[in-house]
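[1] Starting from these lines, generate the structure:
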Amino acid sequence: MKRQLILEDGTVFVGKAFGSEGEQEGEVVFNTGMTGYQEILSDPSYCGQIVTLTYPLIGNYGINPDDFETITPSVHGLIVKEVADIPSYWRSEKNVDTFLKEQGIPGLQGIDTRKLTRLIRKHGTLKGQLASMESNVEAVVKRLRNTPFPKNQVEQVSTTKPYRSPGRGLRVVLVDYGLKLGIARELTNRNCDVIVVPYNTTAEEVLRLNPDGVMLSNGPGDPKDVPEGIEMVKQLLGQVPVFGICLGHQLFALACGANTEKMKFGHRGSNHPVKNMDTGKVDMTSQNHGYTVKESSLQGTRLAITHKAVNDGTVEGLKHLDYNAFTVQYHPEASPGPEDSNKLFDQFVTAMINEKKEVLQHA
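    Down below sits the predicted model:
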């Protein structure tokens, strides 16, 4: 069965349908990772987006029960050059087509994904719709052009009630803006007592849980659409150590008086080099974001740049000069991707331990 991708600029790609039979629209983006499609499909940061994978053959190792980043995927569609029907991996339980059918996610294969990627790189991310061959192209294009990007993605993917992943170590309140399970796993691996709370939890409610530290998770969309998070971070700074990842990094910057902006086509992939500005060392990182902190807006704030992207010079890490707080734009939990920056979780644990020692010394 054929299916078409209709873009807001009027471009149409026709290919073979797989996954769900339903139609779906969203922001069309691309990811350059060669592996990790299962983590990409289940990453809440892709809420409302149709993801194009640039690697030509997807699904070789199937879908397994261990590599999900969330229980309920929120991606709106998948576009690939070719999807494997018969995967080869001992952990595999199903192929990608079956998984997408179960989750109600439409897929499209057999189109020129290189052409689509170059189109996005030239013009920026575009709204698009995975539609049946019977759909009227002109009507779809008109609707896409007149439909604004949604502003409630974080609300869609965040937990609605707090829950706990018990540990006997330091207590970390993990604010869920679209949490990847890999982040919670890294904290649990360090024996942290993790309490996950909704995106709109107040600073007062967080402090009532008596945390040793607060982690701000990744998540989808524009950070300015989450004013609750910005206000919460403002009130938390100086109270407890803070570590932010991706959207959490952007919310931290906004809370400290900096500004963010939408990127032309974002960073999405598992091979992005990032330079540590103190050591000069370069780590390979996993990234997934469409917004960035404006470097010029950091002037006059108490924030210092700790990391920069090697490819385009964008801000990839910040620290507060007065408070025990730091953030990164990339994903140190490496799900999927390289584990070069996994040590940042150890840095966070050390920061919490040092903070406790200082409090005890002054008690």
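
[2] When you work out contacts or count neighbours from here on, use the C-alpha atoms and nothing else.
    OK.

[3] now the helix ranked longest in the chain: how far from the chain's centre is it?
    Looking across the chain with DSSP state H, the single longest helix is helix 343-361. With Cα atoms, centre = their mean, to the nearest Å as the basis, helix 343-361 stands 26 Å off its chain's centre.

[4] List the buried residues in that helix.
    344-345, 348-349, 351-352, 355-356 (16 or more other Cα atoms under 10 Å).

[5] Same check on stretch 322-339?
    Per 16+ other Cα under 10 Å, stretch 322-339 contains these buried residues: 324-339.

[6] helix/strand/coil for the residue most central in space within the chain?
    Computing the C-alpha centroid of the chain and ranking residues by Cα atoms, centre = their mean puts S45 first, at 3.7 Å. Here S45 is recorded as helix under DSSP: H, G, I helix; E, B strand; the rest coil.

[7] what's the neighbour count on the residue nearest to it when sequence neighbours are not counted?
    Once flanking residues are discounted, S45 sits nearest to P220: 4.0 Å by Cα to Cα, 6 or more residues apart in numbering. By the criterion of other Cα atoms under 10 Å, P220 has 28 neighbours.

[8] Show only the entries of the buried residues of stretch 322-339 found in helices.
    Per DSSP H, helices hold no members of those.

[9] returning to that earlier point: and the residue nearest to the centre of the chain, how close does it get to M352?
    27 Å (Cα to Cα, to the nearest Å).

[10] Same check on N60?
    For N60 relative to M352 (Cα to Cα), the value is 42 Å.

[11] L119 - that's part of a strand, no?
    No - read with three-state DSSP, L119 is helix and lies in no strand.

[12] now the other sequence, so there's something to compare against:
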Amino acid sequence: MSDATMPLEALHEEVQSPALLILEDGRIFRGTSYGAEGTTLGEAVFTTGMTGYQETLTDPSYARQLIVQTAPHIGNTGINAADNESSRIWAAGYVVRDAARRPSNWRSEGTLDEELIRQGVVGIQGVDTRAITRHLRERGAMKAGIFSGTDALRPEPELIAAVLAQPSMTGARLAEEVSVDRPYVVEPSEHGWVGEPIFTIVALDLGMKGMTPARFAERGVRMHVLPADTSFEDAQALNPDGVFISNGPGDPATADRQVAFLRSFLADGVPYFGICFGNQILGRALGFGTYKLRYGHRGMNQPVMDRTTGKVEITSQNHGFAVDAPLEGTTSAPEERFGRVFVSHISLNDQVVEGLSCLDIPAFSVQYHPEAAAGPHDAAYLFDRFIKLMDSYRGAAARTETAQNDTKGNK
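    Sure, this is the predicted structure:
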């Protein structure tokens, strides 16, 4: 008997395996299994997006995290290959309140439940995600585990011990785990651009979403996507007009290699743009510290003020760490050779640094996601800002070369 003809009473009688969400402070939420059955461990975080759950799940920045979806109804539009931000689901686990029994959308190619099972992602449904979110807001993001099926029947002290034994997100080095294995090139022609590329950039992939190179390609920019451990020398050999560092998971305090990579390019005067992890890398390259936020910023409704224009943007965010830089005025970078810097963007919720802009070198970054596929798109102008920055420095370099040639000719 199909779902369409099965009596409602019979549907409710379908037996689902028990599941538990256990937090490191001992709080337990009881529900039923969703997706694959078994055990998964990670950091419990919540995201406030009301749409775009597929982009969220396939965002590499969620590696080793259990996503609590605050929107109550999940899975109603199904899944499709076009909306994936990477080649797989990176979230360690998924926590939802009301999982859709069947999708209803003309673009759907399958159900979310089936996809979670196919990729072995353990989840839980039927829990009060509002209560979980309030708990995480009060206590902070924390270690957690989802246990379903027969694993949920194990003694609770044993399950709590497993949660506590896992490593913390503080000190986690994850970018190399989610990065590409080998370089590849995204050409503007692949995304509708007609004509030759106007610029070529190198992009260090620390967990980059697929929409990022697409946004550059739409504007005529060729992107060389490079693994997270690429050396400065190998990237420099590509003779880029600009450098980009992507979003990604883990603790920026562990990213010494990427910080050294960026410092070499900044010292050479190559224009730079960073997103999310790329903002934290710029902060560290300039000599600032980073720190872990209590529960992070995750969702599509985060208000940010651009201090250069006074405009407020509604942004998509996904980060648990932030840059520790002075909020007021212009300051000299602790790494003095890079000159002056100021905090260009701030969060209107909690005054966290959301962007950095350098005054003496061509570099800026933001903590949020202007490429957000599911929206909002308030910050898409940042790609154009980077193109203008590269154009101005190409022009300055050409004028310098002309002046040098004229000087040689006069001699």
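
[13] Report the TM-score for the pair.
    After superposition, the two chains reach a TM-score (TM-score structural alignment, normalised by the length of the first structure) of 0.97; 363 aligned residues with a Cα RMSD of 1.3 Å.

[14] could the buried residues of helix 343-361 of the first structure go into CSV alongside distance to N191 of the first structure?
    Putting these into CSV (distance: Cα to Cα, whole Å) gives the following:
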residue, distance to N191 of the first structure
L344, 15
F345, 12
F348, 13
V349, 10
A351, 15
M352, 13
E355, 18
K356, 16
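
[15] and of the residues you listed, the nearest to K122 of the first structure?
    L344 (34.2 Å; Cα to Cα).

[16] quick one: the helices in the stretch 201-350 of the first structure?
    Assigned by DSSP state H, counting those that start in this stretch, the helices in the stretch 201-350 of the first structure fall at 203-208, 227-236, 247-255, 343-361.

[17] equivalent range in the second structure for the shortest one?
    Across the second structure, the stretch matching helix 203-208 of the first structure (TM-score structural alignment) is residues 232-237.

[18] Can you give the distance from the matching stretch to the centre of its chain?
    In terms of Cα atoms, centre = their mean, the centre of stretch 232-237 of the second structure is found 25 Å from the chain centre.

[19] And for stretch 299-316 of the second structure?
    17 Å.

[20] List the contacts of that stretch.
    47-50, 298, 317-318, 344-349, 354, 368-370, 372, 375-379 (Cα atoms under 8 Å, 6 or more residues apart in numbering).

[21] In strands, which of those fall?
    Of the contacts of stretch 299-316 of the second structure, the ones assigned to strands by DSSP state E are 47, 298, 317-318, 344-347, 354.

[22] burial count for L348 of the second structure?
    15.

[23] Quick check: end-to-end length of stretch 146-154 of the first structure?
    Across stretch 146-154 of the first structure, first to last residue, Cα to Cα, it's 22 Å.

[24] If you could redo that for stretch 278-297 of the second structure, that was the one I meant.
    16 Å.

[25] swap in stretch 78-88 of the second structure?
    End-to-end distance (Cα to Cα), stretch 78-88 of the second structure: 16 Å.

[26] What span of the first structure is it aligned with?
    Using TM-score structural alignment, stretch 78-88 of the second structure pairs with 62-72 in the first structure.

[27] Trace K311 of the second structure over to the first structure, please.
    Match for K311 of the second structure (TM-score structural alignment): K281.

[28] ok, back up a step: take the helices of the stretch 201-350 of the first structure and lay them out in CSV including distance to K294 of the first structure.
    As requested, these are exported to CSV (distance: least, Cα to Cα, whole Å):
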stretch, distance to K294 of the first structure
helix 203-208, 26
helix 227-236, 16
helix 247-255, 9
helix 343-361, 23
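
[29] Which one, of those helices, ends up nearest to L100 of the first structure?
    Checking those against L100 of the first structure by Cα to Cα gives helix 247-255 as the closest, at 26.3 Å.

[30] Run a quick check on the residue nearest to the centre of the first structure versus Q156, I expect a contact.
    No - here S45 of the first structure does not reach Q156: they are 10.8 Å apart, not a contact under Cα atoms under 8 Å.

[31] hang on, the earlier thing: what's the spacing between the match of K311 of the second structure and V51 of the first structure?
    Counting by Cα to Cα - K281 of the first structure and V51 of the first structure are separated by 31 Å.
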